[in-house]
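> For reference, the sequence and a predicted model appear below.
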Amino acid sequence: MARVGLTTERLVRAGAELADEIGFEQATPAELARRFGVRTASLYSHVSSAHELRTRIALLALEELADQVAAAIAGRAGKDALIAFANVYRDYALAHPGRFAATKYPLDPETAAASAGVRHARMTRAILRGYDLPEPQQTHAVRLLGSVFSGYVGLEAAGGFSHSAPDPQESWTEILGALDALLRTWPGAS
C-alpha cells in the first residue's frame, strides 16, 4: 500500500472528524485505516490502541472547546458570561456530536489533570464568581451547570425536542434565564 503521510496529529484529527460522522465509539483504528486505505497495523506506530485514539480525540475536543469558551467569555461577567459559555457548549455539541461525546470519555487522573478539562473547571468557577457563590455551593453550581448543558444538548441532538413547540432555542433562552436567576439567589449563598 502507498504511504499516505500519516502522523499522530493527522490521525487524531481524522478520528475526531470520523467521530462526528459515525459516532465516537465507532471511531477506531480499524475504521481510520479503512478511511486512509492502509492496514490497521500501519497506525500502531502513531496510536497504540483504540483507547489511546479515543483519549487523544477527547483531549483534542476538550482543547477546542476550552479555546472557544475562553474567547466567548473574555471580558464578560454575570449573565452575559453564563449565556456565552452555555451557547458555546451547545453550538459545539450540535456541530461536533462525536467530539462532544469525547469530552466525557473517562481519562486517567494524570491525563485529566494535564488536560484542558482543568481550564473548563476554572472558567466555570470564574463565571460563578460573578454570582458570589462560596464553597461548597460553587461546586454544586458547577455540577448543576454541567448537568443542564450536557443533558439539554444531548436531548436536543437526539431529536428529543423536534416534535413539539416551542422551538428549542426559545426553551434554551428560558432555561439560561432561569439558571441566572437561580445563581443570583442560590440557597446558602451569602
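Perfect, I can see it now.
> From now on I want contacts and neighbour counts done on CA atoms only, so please keep to that.
Noted.
> buried stuff in stretch 46-55?
Across stretch 46-55, burial judged by 16 or more other CA atoms under 10 Å covers His46, Val47, Ala50, Leu53, Arg54, Thr55.
> try stretch 59-68
For stretch 59-68, by 16+ other CA under 10 Å, it's Leu59, Leu60, Ala61, Leu62, Glu63, Leu65, Ala66, Gln68.
> do stretch 96-107 as well
Buried residues in stretch 96-107, counted by 16+ other CA under 10 Å: His96, Pro97, Gly98, Arg99, Phe100, Ala101, Ala102, Thr103, Tyr105, Leu107.
> can I get those in TSV with secondary structure and distance to Arg119?
Shown next, in TSV, are the buried residues of stretch 96-107 (DSSP: H, G, I helix; E, B strand; the rest coil; distance: CA to CA, whole Å):
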residue	secondary structure	distance to Arg119
His96	coil	20
Pro97	helix	21
Gly98	helix	21
Arg99	helix	17
Phe100	helix	16
Ala101	helix	18
Ala102	helix	16
Thr103	coil	13
Tyr105	coil	16
Leu107	coil	15
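> if we can go back for a sec, out of the buried residues of stretch 46-55, who's nearest Arg129?
Using CA to CA, Thr55 comes nearest to Arg129 of the buried residues of stretch 46-55, at 31.1 Å.
> second one coming, line it up with the first:
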Amino acid sequence: MTPRAGLDTDAVVATAAGLADAHGLDAVSLTRLARELGVRPPSLYAHVAGLPDLRARLAARGAAELADALRSAAAGRARGDALHAVAAAYRRYALAHPGTYQALQRAPDLEGGQAGAALVDVVLAVLRGYGLRGHRAIHGARAVRAALHGFVLLETREGFGLPLTVEESYRRLVAILDRGLSAA
C-alpha cells in the first residue's frame, strides 16, 4: 500500500469518528482504520500511540463538537429557553454521532481535559441563569447530564416501546428539569 498523502492526526481521528458513528465504537480497531485510510496499521503510530490514545482523541473531538453545538444552541437564550435548546442540541448530536458520543461517555479523564471543561462550562453557564453556582450548579449539571444521557441511551437502545412520540417525552423531560432547576 502506498501511504496516503496528507494523512495527519486530524484525518485519522475524523476517519475513526466516521467508522464509530457508522459501525459502533467497538468496531473501531487500528487494523480497520488503517484499511479505511489505505495505509498499513504501523503507519498509524505516527499519529496515535495506540487504540486507547485514539479513543481518547475521539472523545476529545466529541466533547469539542458537542460543546460547540451546545454553545451555539444556548447563545442569546436564558433559563428554560436555553435549557430546551441545549437539550435538543445534545440529543441531536448523540443521535447523529452515536459512536463518537459513546467514546465521549467512556473517556475516564475527559473531565480534566480542555474539551471536557468546555462542555461543562456551557452547562454551567445555562445553570447560572437559574441562579445556581458552586456546588448547587455542579449538582444541577449532574442532574441535567444524567437525565439527557439516560434518555438518549434508552432511545438508542430502543427502550421506548409504547406508541407515544419520543419527541414529546423528551420535551416533557426537559420541562420537568426546567421546573426542578427553577426551584433548586
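All right, it came through fine. None of the values given here were measured: they were computed from a predicted structure.
> what about the residue of the first structure most remote from its centre, distance to Arg13 of the first structure?
Relative to the C-alpha centroid of the first structure, counting by CA atoms, centre = their mean, Met1 is the outermost residue, at 36.1 Å. According to CA to CA, to the nearest Å, Met1 of the first structure and Arg13 of the first structure sit 22 Å apart.
> give me the number of residues near Ala84 of the first structure?
Ala84 of the first structure has 20 neighbours, counted by other CA atoms under 10 Å.
> now the one 10 residues further on
A total of 18 residues lie near Leu94 of the first structure under the criterion other CA under 10 Å.
> Spatially, which residue comes closest to it, not counting chain neighbours?
Ala157 (6.2 Å; CA to CA, 6 or more residues apart in numbering).
> Test my guess that that neighbour contacts Tyr92.
No. At 11.1 Å, Ala157 of the first structure does not count as touching Tyr92 under the criterion of CA atoms under 8 Å.
> Neighbour count: the two, which is higher?
For Ala157 of the first structure versus Tyr92, neighbours defined as other CA under 10 Å are more numerous around Tyr92 (19 against 16).
> My understanding was that Arg184 of the first structure contacts Tyr131; is that so?
Yes. Under the criterion of CA under 8 Å, Arg184 of the first structure makes contact with Tyr131 at 5.7 Å.
> okay, the two: which has more neighbours?
Set side by side, Arg184 of the first structure and Tyr131 show more neighbours around Tyr131, with 21 against 17, by other CA under 10 Å.
> Pull the contacting residues for that one.
Counting by CA atoms under 8 Å, 6 or more residues apart in numbering, Tyr131 of the first structure makes contact with Gly78, Leu183, Arg184.
> now the helices for the first structure?
Under the criterion DSSP state H, the first structure contains helices at 8-22, 29-36, 50-73, 78-95, 97-102, 109-113, 117-129, 137-157, 168-184.
> show me the contacts for Ala67 of the second structure.
Ala115, Ala118, Leu119, Val122.
> Pull up the gap between the spatially closest residue to Phe100 of the first structure that is not a sequence neighbour and Leu18 of the first structure, please.
Spatial nearest neighbour of Phe100 of the first structure, chain neighbours left out: Ala93 (5.1 Å); criterion: CA to CA, 6+ apart. As judged by CA to CA, Ala93 of the first structure and Leu18 of the first structure stand 15 Å apart.
> who touches the residue most central in space within the second structure in this structure?
By CA atoms, centre = their mean, the mean C-alpha position of the second structure lies nearest to Tyr101, the distance being 4.1 Å. Neighbouring residues of Tyr101 of the second structure by CA under 8 Å, 6+ apart: Ala59, Gly62, Tyr93, Ala94.
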